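A.B. asks: Sequence plus predicted model, see below.
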Amino acid sequence: MLKAQRDSIRLLRGILVASVVLPTALFCYASWLGYHNITTIADRQIDQTRDVITEHALKVFESVERSMAEITEIVRDQSDGQIMDSEAALHQRLKRISAGSEQVKSLWIFDSHGRALANSLSHPAPPIDFSDRDYFSAHGERDIGTYIGEVLRPRPPYGGAPFFGVSRRRPSSDGSFAGVIQASLLPDYFEGFFAKISREFGSYAALVRNDGSILARQPAIGRNVSVGANSDLGKLMLARNVEGTLTMTSAVDGLERKLAYRRLSNFPVYVVSGMETRAIRAKWLAMMGSYMIFGLPATAALIALVMLALTRTQRLYEEASRRESAEQALKQAQRLESLGRLTGGVAHDFNNLMMVVGGSAQRLRRRHDDPQDRRALDMIDSAVNKATTLTRQLLSFSRRHAVSAKVVDLAESVHRFSDVLRQSVRSDIAIEIERPAGPLPVRIDPNEFEIALLNLALNARDAMPDGGRITISIKRRIDGKTPAGAAGDLVVLTFSDTGSGIAEDIRERIFEPFFTTKPVDRGTGLGLSQIYGFVQQSGGAITVDSELGRGTRFELAFPISNETPHRDADPAEQSPSRLPQPTTLLLVEDHPDVAAVAADYAQQCGFDIVAADSAETAIQLLNRRHDIGLVFSDIVMPGMSGLELGRLIREHHPEIAVVLASGYSDRSATALDEGFPLLQKPYTLEALRHTLFQALGATRTA
């Protein structure tokens, strides 16, 4: 059964782990696959954007070249003077050409000294020296073909947007430098086009000279910036790579991008397109978010269902375990109840018999002085004591023993009994007692408590054949749980040893009566049973913690008492051996042999005896006689019980002391609670004398 439960719990836990691991693994795979797809799509978009802006840039620069070629044909073989003479016509012609190209800001014709001969902006051309401009100075030494210059700002008196120049040498018949034909292009035009085709977040497009200078850029970030000669893209451009892809962090804005570049054929310019890697990741995260919107609730629902099934199964098994434990406890309680009923049924008569045997032995002891007879009588007394102890242990375990509880300081009780404990163990066993700082009062039976301590010490001694240590500590536990379940302070006595320990398979049975691991001649199995019954009847609880090879630890917890600890009487206050004055004692006992023994004991104490075999007869005697000073009655009798008789005497004759006796009765505890002195059968002469004299003295004092 337990194996099947463990297997089902293990299976559900495995399903729970799988419901977490498998969706996580699938999500990780989907994440990897989604990232791969997103990057592939991004690469495709970057390549497509590069193709579009490449085609557009080629058309723009080819258009500009055609315009400059047309101007070249117009001024071919013309001297500077001829061009200046026809400046007005050239101005109009250049103006019409530039007006037909949206990207062209202006067209210029310069002489060999950098002075404008004609332009599309104004007539006449101002006498300004443009020889320092790069689009002019680049052609001075040799014919380099088409040159694309840096982004410049217009020189006064001209204004407007920044531009970069596209220029070529003017043709001459002898090949000498005759001047420059130049077109001013607007970066804003290119940036506007880039913005139209790159509307997605993180998109990037640029027009870059082969030295890394940026002519146009989207997103725009200012003029006269460069990708950096030491950057990966700058190095590729300087190496004259035609096209390629790379991922790099921009030196301009510090953003990481995936880039695709291509050089325009026949032009010293590169087109670059790209996308920020954070934008690619954002797309991927958005896609993963959409997966999670549907996946997480489903996974959470699956996990919740499995956890619910696991929790319900565990609760079911725990409930089954508790039910089984409850059934075992019920069976144990029923066994104890049966044992208690059996014990209680025979205890009264058995104790009466022991009373007769013990009393008869005492009478014979007074009459015979023969040593052999005394030895036989000693054996009888020993047997009576052992039988009495055995009956008391059984009644204590079944919680039917009338505990004579009183408030005592638990630590002081242990201290007083420590010498007995040390004498009961071997010299190779040390006993350490840890006492609290102040008194810890509890309501217990001191005699039963001492027997419990002695039983624990003897068990510890047997568990330490090679010697060891016993530690007894008494502590106060604040805000603990009482055995009844209520909150309250406890006094906890911990009794631990360094012995061999208790095996787990027998730990639950150690408190059962007659259960023992000792040989038949070394134990009855009632020691721990007596401790269990004593603790339970004292309103406490006992727990055990043990492991083979590591010793055993018992904890006895008792509710702390608010009363003052009881103080034992001084020897000077003990009862005298005989009465100081004659007193008549009414002996109420239905068992004739027990009555004979009790009468003999009472006569030895100095009482005049009047006997009655029932409570009804005792009432008649009390009504007729007025010399009775003390009533000594058995509790269990046919008809009216001794407890009922005591109540009537207390009500109608409060001057008469009442002492009750019982071999066993479930009314004994009630008698103690109502304040009646109680003697447990079989009692001795000394016990009877002490109890009767004490009761008689208390009544006379009152």
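C.D. replies: All right, it came through fine. Numbers count the residues shown, from 1 in each chain.

A.B. asks: going forward, measure contacts and count neighbours with C-alpha atoms only.
C.D. replies: Fine.

A.B. asks: Could you name the helices and strands sitting against the helix or strand that contains Val442?
C.D. replies: Element membership of Val442 [criterion: DSSP states H and E] is strand 441-444. Packing partners of strand 441-444 (3 or more Cα pairs under 8 Å, 6 or more residues apart in numbering; DSSP states H and E): strand 406-409.

A.B. asks: Pull out the buried positions in the strand it packs on.
C.D. replies: Neighbour-count burial for strand 406-409, counted by 16 or more other Cα atoms under 10 Å, picks out 406-409.

A.B. asks: For that strand, give me every contacting residue.
C.D. replies: 439-446, 561, 563-567 (Cα atoms under 8 Å, 6 or more residues apart in numbering).

A.B. asks: now the strand holding Val442: how far from the chain's centre is it?
C.D. replies: When C-alpha coordinates are averaged (Cα atoms, centre = their mean, to the nearest Å), strand 441-444 and its chain have centres 38 Å apart.

A.B. asks: Need the contact partners of that strand.
C.D. replies: Strand 441-444 has contacts (Cα under 8 Å, 6+ apart) with 403-410, 491, 538, 558-565.

A.B. asks: Distance check, Gly165 against Gln182.
C.D. replies: Separation of Gly165 from Gln182 (Cα to Cα, to the nearest Å): 6 Å.

A.B. asks: Put this next to the previous one:
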Amino acid sequence: MLAAQRDSLRLLRAILVASVVLPIALFSYASWLSYRTNDANADRQIDKTRDVVTEHALKIFESVQRSIAETAEIVRDMSDDQIRAAEHALHDRLKRLVGGSEQIKSMWIFDKTGRPLVTTMQVPASHPDLSDRDYFKAHLGKDDGLYVGRVLEPRPPFDGAPFFSVSRRRDAPDGSFAGVIQASVLPDYFEGFYAKVGREDGSFVALVRDDGTILARMPEIDRTDLSVKPDGIVGQAISEGHNEGRMTTVSSLDGIERRVAFRKLPNLPVYVFAGLETRAIRSMWVAQIGAYLLVGLPATAALIAIVMLAMRRTQKLYEEADRRQAAENALKQAQRLESLGRLTGGVAHDFNNLLMVVGGSVQKLRRRHDDLQDIRSFDMIDSAVAKGTALTRQLLSFSRRHNVAAKAIDLGEALHKFADVLRQSVRSDIGLTIELPSGPVVVMIDPNEFEIALLNLTLNARDAMPEGGRITISIHTETLKNFGPRRLTGRYAILSFADTGVGIPDDIRERVFEPFFTTKPVDRGTGLGLSQIYGFVQQSSGAITVDSEVGRGTRFDLFLPLTSEAPARDESAPQMEVRGAETPKTLLLVEDHPDVAAVAADYAAQCGFTVVPANCAEAAIEVLNRRRDIDLVFSDIVMPGMSGLELARLIREHHPETPVILASGYSDRSASALSEGFPLLQKPYTLETMRTALTQAMQRAAIRPTA
């Protein structure tokens, strides 16, 4: 396919060269078309454009004046309080009034302090102080009639395109100043019309106030300085005081020489200008010479244009095909990973409940059997439960449903502390180079997940270098804009992990982050290492990319967003003594899974609690409303109907003296539970972890100050 693309482009280039070379001999003929004819045609064209834009401007200002006059008639003899009371009705009426006007952005009614009473921008209207705007200050003195303001930028909370104002004074019944009625007119509307009228190369059209302030212009200019200088085209026309005329001079704004015709709008402080660049006029004259000189030149030029267009379109077509193919591949990969994530998350959820039942049942059997052979069997089951727990942790990390305990850490410091572990994980024939940043690089991540990700990358790199090699880990920062399929934007830390191993073939590179996909033998890995890393960076609002070449190594780049928070410092948590309850306590157990509820009830009984079961949050609320002896609530998060987190919020609101502990195999609400201060146990939990959580909850409840 690449060869066919190159051949087609080479053929088009050959045709283009031939189209240029063959007619070169014809370019010696002289022209009889006079410069005066071309000059006169240019003047007629400029006058025609001026007449068109003058008529257009008059119609627009007449329409705006009508809208303002009708608005004034609507609110005539109405006080500010009456206007405020009728704000919704007035808003709807003004919306209908300007609804068919593309040139009017919005209509406003201001009180005498410069605050909006009614606006078509929003209802109810915000009330910022806009008394410093020119369209308001112009009417504070005497009534000067209609005022045309400068081009302004919207002020928060309002937004949108720049505008200039057409306004008039609003008088009270006694003739005093009551406020302003203002219409925001879009310069973009005029400029869009001017672009249609002045399609010729070098066309110039402008709408200017009589003080030299530009309201609209084509071609566009920087709106930060809209005041013309007196020595320019517009400045000269206005300073001479003529209502109509024509001149040729250099613009003070862009330094371009133009021939311009101007006219002042009747009864309005506004001029319209239309013109052509003298360069464009000369170009038209040269074009006319060519048209008369060369009979075959138009055909030749058309052929050249067609060939060049065909070349551009062909090249763009090939580029677009390549981009589309890359985008389709990225989309398919993202959809595949998302589907796998949902599947693995659901499997891990059910698996956690099963592990909970298995682990709890084994602990129960341990208390009843002391035979050595049975104890060994129980140990094997406990080991399998621990491995299953680790497996579900990796599955939940990939599916981005694992509860990540993120905190601000210095990426370089964390890598430096973990470097010894990484060096111990590789053979002596593999060199490990760590390039630390010169300053702090702080990101918001789970440090444990980060260490697991580094270890997985190191082990994969070790296995990819059976004959030795080198691993290089570096950290740097970069500002991204719409980077990658996730369109990352902002300041990011980039951790690059590169090895000199065998590399990843192109046909499997897109699948390396899929769970359980691996090229290793069955006994060498589960295929969850890279999927865990993928889930970790996704959960951390980042991304991971892979670049590999067979025989030359692989580089993974982890993109993690920078944070402005200070790095968290490791502090030794105060040790709390864990012991059984000294006096019998009552625990409300809320769990919809009957087997898990049985295990949790057994654990709680061993901790010295009297258990009151409830199979849903609604049943738990009935128990709490009926009984006053509930000392502690232990609830699952994911349940049909009301969730455990919603139940915990209700208990905190109506029974603040009753502590609540939440448990979950996985839940999107786990992060919310932790952020709201609820203790959280991850399933499958053990007797000891539950005992610790229950004891700590009771101790916190005992020392909580009473209101």
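C.D. replies: Thanks, I have it. As the structure is a computational prediction, the values presented were derived from the model and not from experiment.

A.B. asks: What does the superposition give as a TM-score?
C.D. replies: In this superposition the chains share a TM-score of 0.56, using TM-score structural alignment, normalised by the length of the first structure; 443 aligned residues with a Cα RMSD of 3.6 Å.

A.B. asks: hang on, the earlier thing: now that you've got the contacts of strand 406-409 of the first structure, can you turn the buried subset into something I can paste into ChimeraX?
C.D. replies: Of the contacts of strand 406-409 of the first structure, the buried ones go into a single ChimeraX selection, burial set by 16+ other Cα under 10 Å:
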select :440,441,442,443,444,445,446,561,565
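
A.B. asks: Where do the helices of the stretch 501-650 of the first structure begin and end?
C.D. replies: 527-537, 592-604, 615-624, 642-652 (DSSP state H, counting those that start in this stretch).

A.B. asks: and among these, the most buried is which?
C.D. replies: Across those, averaging neighbours per residue (mean count of other Cα atoms under 10 Å) puts helix 527-537 on top, at a mean of 24.

A.B. asks: What is the corresponding segment of the second structure for that one?
C.D. replies: With TM-score structural alignment applied, helix 527-537 of the first structure matches the range 529-539 in the second structure.

A.B. asks: before we move on, the earlier item: tabulate the helices of the stretch 501-650 of the first structure (CSV), appending distance to Leu454 of the first structure.
C.D. replies: Shown next, in CSV, are those (distance: least, Cα to Cα, whole Å):
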stretch, distance to Leu454 of the first structure
helix 527-537, 9
helix 592-604, 31
helix 615-624, 40
helix 642-652, 34
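
A.B. asks: still on that earlier bit, what do Gly165 and Gln182 of the first structure both touch?
C.D. replies: Tyr135.

A.B. asks: out of these two, which sits in the busier spot?
C.D. replies: It is Gln182, of Gly165 of the first structure and Gln182, that has more neighbours when counted by other Cα atoms under 10 Å, with 29 against 25.

A.B. asks: With adjacent residues omitted, what lies nearest to that one?
C.D. replies: In this structure, Gln182 of the first structure finds its nearest non-sequential neighbour in Ser167, 4.1 Å apart by Cα to Cα, 6 or more residues apart in numbering.

A.B. asks: What does that neighbour correspond to in the second structure?
C.D. replies: Using TM-score structural alignment, Ser167 of the first structure lacks an equivalent in the second structure.

A.B. asks: still on that earlier bit, post-alignment, the match of helix 527-537 of the first structure versus the first structure, mean distance?
C.D. replies: Superposed on the first structure, stretch 529-539 of the second structure shows a mean distance to its aligned partners of 1.4 Å (mean Cα distance after the TM-score superposition for the first structure).

A.B. asks: thinking again about what came up before, farthest-apart pair in the contacts of strand 406-409 of the first structure, please.
C.D. replies: Pro439 and Asp445 (17.1 Å; Cα to Cα).
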